[in-house]
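Chemist: My questions concern the predicted model and sequence given below.
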Amino acid sequence: MFSNKTFNIVVPVVSVLLGLLAGAIIMLVFGYNPIQGYIALWNGAFGSSYFFGETIRQVTPYILTGLSIAFAFRTGLFNIGAEGQVIVGWLAAVWVGAAFDAPMIIHLPLALIAAALAGAIWGFVPGILKAKLGVHEVIITIMMNYIALHISNAMIREVLTDSGDSTEPIKESASLASNWLMEMTGYSRMHFGIIVALLAAFFVWFLLEKTTRGYELRSVGFNKHASEYAGMNVGGNIILAMVISGGVAGLAGAMEGLGTFGYMPTHSAFTNLGFDGIAVALLGGNNAFGVIIAAFLFGVLKIGSLNMPTAAEVPSELVEIVIALIIFFVASSYIIRWAILKLKKEGK
């Protein structure tokens, strides 16, 4: 029998391999060459400095949304609202980035802090409703996603512009982009946000694993009644967990506003960064370093798939099927593990 730590490593690896194998079978069934398809996917992610830069650019917000969801999971909460937190973080970062003139050493951190605060506020609402009134966070966070989407569109059209469909570009002093980095990666949209994402991963790991506050947060997630009996502030920890989770998701929005785009357009639909973060967190085992690896895999699949239709005549939609199968196998593995443990207990 695997230990928990070994199992948490083996399950995602096997799930990825099974997902890729199932994807290959589907390609064969529909008359496509899976070898050519996966070669095209690899080349689309790593075939040139441009593709590699775009892959890292895509990985960056995935790390942050995956961390946001994983942090909430580890504290016993299901934050479906990362998507809305991304949107308000994006808006806040661009607002600060375009509205002020200041040296980069002040302007850029200020824009990042604004994004984190906006996401934290958006996480605070479901957190306090959960802590004080017992309202399930899934319901509130789903509702908050739609509120964020439509409020941000209204703010862009009515406050930040004169009936425009996008904000003004941010000032260079608030930008995560770099001409040097763009030239080095074949003029991709890669930016220095990857450093912010990795620092956030370290922060989440350190907070949860190495601090007393992190121990309390995890304890409340495991058993809030036992935590309350032990003298912990259950309600306060629930609110804090949602605030931190929202703040990290807000930073993911800043990666788009200050790095990839440099402005914020109105959105007719969700960005899906927050929803994809759920899959990243699940595949990463809700572990900070596992999330980094899972985000890298998702970035490779998302960017590499764009090369599949032209290089191998394989529809890029097949990659979405592969991702869904990977998540299916991850979930199935936990069900299998539960069944084996139950059978073992009954056999004693």
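Modeler: Noted; the coordinates are in hand.

Chemist: all contacts plus neighbour counts: C-alpha atoms, from now on.
Modeler: Noted.

Chemist: so where do the helices sit in the stretch 151-300 of the chain?
Modeler: Along the stretch 151-300 of the chain, counting by DSSP state H, counting those that start in this stretch, helices occupy 179-184, 193-210, 212-222, 224-229, 234-255, 273-283, 288-304.

Chemist: List the buried residues for the third one?
Modeler: Of the residues in helix 212-222, Gly214, Glu216, Leu217, Arg218, Ser219, Val220, Gly221 count as buried by neighbour count, 16 or more other CA atoms under 10 Å.

Chemist: How about the last one?
Modeler: Under the neighbour-count criterion of 16+ other CA under 10 Å, helix 288-304 has 288-304 buried.

Chemist: residues touching Leu199, list them.
Modeler: If you count contacts by CA atoms under 8 Å, 6 or more residues apart in numbering, Leu199 has none.

Chemist: before we move on, the earlier item: would you turn the helices of the stretch 151-300 of the chain into a markdown table with distance to Val10?
Modeler: As requested, the helices of the stretch 151-300 of the chain are exported to a markdown table (distance: least, CA to CA, whole Å):
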| stretch | distance to Val10 |
| --- | --- |
| helix 179-184 | 36 |
| helix 193-210 | 20 |
| helix 212-222 | 23 |
| helix 224-229 | 30 |
| helix 234-255 | 27 |
| helix 273-283 | 11 |
| helix 288-304 | 12 |
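
Chemist: for comparison:
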Amino acid sequence: MSAVDAAVTGSAPGIGAGSTDTPPPPEQTAETALARTLQKIARGDLLVVVMSFVFAFLIGSVLIIIADQEVRQTLGYFFARPGDALSAIWQSVTHAYGAMFRGAIFDAPGYTKAAERVREAGGSGTYVLVPALSAGLRPLTETLTVATPLIIASAGMAVSFRAGLFNIGGTGQLIVGAMAAGYVGFSFQLPIGVHLLVCLVVGALAGGVWGGIAGFLKARFGANEVISTIMLNWIATYLLFFALKTAAFTGANQSQPTSPSIGENAVLPQLLGSGFRLHAGLFIAAGAAVVLWWLMSRSTIGFHFRAVGSNPRAAQVAGISPARTAFLVLAVAGALVGLAGAVHVLGTEQRLTEGVAGNIGFDAITVALLGRSGPVGIVLAGLLFAALSTGGRFMESNQGVPLDLVQVIQVLVVLFIAAPPLVRTLIGLRRIDHPGAGARVRNARRARTGAEMAAVASGAAAAASDAADFASSTVETSTDRSSGASTADHPATAAETASPPPGDSGGPPGRDLAKGTGTSSEGGSSPLEEQSEDATDAQEEER
């Protein structure tokens, strides 16, 4: 079929009713095992967590460079000697993060120095290895010591978060648990084993009661748990300040706001001897992670917690009371956080002070959110935050980098992890969060292309139809002339044949006289009509 025939019939080749061609099939992509694995990794949380730390440490590197005076001096003559500035930047960043690693995980220079001392004293073999490892792994033991109460408190926070309640009262619940356990620890004399167990139970009960107050206010009066737990934090803080000024908590030493030391039977045993602070609370932290897993995944009460957190209305229809569940959630969460306070005072601090809680209560919120409120995630996040804390202190003393930089890195990590689409966008995986976006764009593009082709074909068909009509009228006029018909007797016919049809070579109807074709919009005659009238007048004069 020719192009003119296709235009006359109103269809283009391959389009319309006269088409025998079929559109190509959509592209089929074979999904391989490797592609599925890569997509699973890209959509998973592990990649987001790793890249969050990468971006946080990159921004931290910029802050380290800005804080280093030597680097700022070399940047002053960067264009003259760029090598000095680049070398200073590299040394500043690597030495700072190297010091953080030394203070958090392994102290390689300390290991070497300890080994050399033993060798100089005549030791060899295991006599060198044991002291060297003790010096090298000391930072790791400190990290585990700091992480122990943090993991236990984060488990309590995870219970409330997974139940849909935002518990901000970790500091108050931890202080109350530490106060109760500490008081029993230094005020009573109980048998070994029993004394420690009683102190731990009392600390957990005190934290549960303190959390249950916020739960009761939530269940009975509908009070916002965020406000009530924050206010309970301040009440517990000032209650500790008051208690440390009374004879019951200070004993004979009333000049300093500290309590007597915990009794020997109530102290958590040291795992590596008196030279290290790591204690048996590490096993309690591991047990808290297991309890969190069993409570939220295998128990009936944990199912009620998750049901209320997912959809309170549906849970109420199913017979679960949201009010009673809210009370139980905050009581259980408070008990775990109170246990963390008891472990902290019985194992690490071994006495009550005004700063016994530190930042554990608020850091537990961050760790629980960072660990997605899961047991494995909480353990890893707790170890990480503890490593940043211990390594940051060593970095400050060894390299002069401000400790506040560690808190900036922690905040940046949480910020990036809280926004996975931002992280995926920064690493070029934006389409992971919109898996059908590419296909929709391609389909819309194909639809627009098809519509444009159809419009072009329709325009070509209309133009071909006008051309065919003009050609037909021209043929008829030529036939009349060849048969001897006089156009003089039919001036209108001559005028009609002389003027081209509208829409062909003369432009569309209604064009102005300046164009030379068409009808004047002011009612005048076109040039072709004027020529036809002049020819008719001349013929009449000859006659």
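Modeler: Thanks, I have it. Source: prediction; values computed, not measured.

Chemist: any idea which helix or strand carries the most centrally placed residue in structure 1?
Modeler: The centre of structure 1 sits closest to Thr65, judged by CA atoms, centre = their mean, with a distance of 2.0 Å. Secondary structure from DSSP states H and E places Thr65 of structure 1 in helix 49-74.

Chemist: helices and strands around that helix, which ones?
Modeler: Secondary-structure packing of helix 49-74 of structure 1 (3 or more CA pairs under 8 Å, 6 or more residues apart in numbering; DSSP states H and E): helix 34-46, helix 82-99, helix 193-210, helix 212-222, helix 234-255, helix 273-283, helix 288-304.

Chemist: Mean distance between stretch 105-112 of structure 1 and structure 2 after superposition?
Modeler: By mean CA distance after the TM-score superposition for structure 1, the fitted stretch 105-112 of structure 1 averages 0.8 Å away from its aligned residues in structure 2.

Chemist: For that stretch, buried residues please.
Modeler: His107, Leu108, Leu110, Ala111, Leu112.

Chemist: State the span of structure 2 onto which it is aligned.
Modeler: Counting by TM-score structural alignment, stretch 105-112 of structure 1 falls onto residues 193-200 of structure 2.

Chemist: what's next to the matching stretch, contact-wise?
Modeler: So stretch 193-200 of structure 2 is contacted by 180-182, 184-185, 189, 265-268, 339, 342-343 (CA under 8 Å, 6+ apart).

Chemist: mind listing the helices for the stretch 401-543 of structure 2?
Modeler: Counting by DSSP H, counting those that start in this stretch, the helices of the stretch 401-543 of structure 2 are 404-417, 420-426, 437-482, 491-498, 527-542.

Chemist: want to try TSV for these, with mean neighbour count and distance to Val93 of structure 2 as columns?
Modeler: Formatted as TSV, the helices of the stretch 401-543 of structure 2 follow (neighbours: other CA atoms under 10 Å; distance: least, CA to CA, whole Å):
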stretch	mean neighbour count	distance to Val93 of structure 2
helix 404-417	18	12
helix 420-426	18	23
helix 437-482	13	40
helix 491-498	16	90
helix 527-542	13	87
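
Chemist: Export the ones you listed to TSV and append columns for distance to Asn167 of structure 2.
Modeler: Below are these laid out as TSV (distance: least, CA to CA, whole Å):
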stretch	distance to Asn167 of structure 2
helix 404-417	18
helix 420-426	24
helix 437-482	38
helix 491-498	92
helix 527-542	91
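
Chemist: just to revisit the earlier point, relative to Met155 of structure 1, which of the helices of the stretch 151-300 of structure 1 is closest?
Modeler: helix 234-255 (15.9 Å; CA to CA).

Chemist: Identify each buried residue in the closest one, please.
Modeler: So for helix 234-255 of structure 1, counting by 16+ other CA under 10 Å, buried means 234-235, 237-255.

Chemist: Over which residues of structure 2 does it lie when aligned?
Modeler: Alignment of helix 234-255 of structure 1 against structure 2: residues 322-343, by TM-score structural alignment.

Chemist: One more: stretch 79-92 of structure 1?
Modeler: Counting by TM-score structural alignment, stretch 79-92 of structure 1 falls onto residues 167-180 of structure 2.
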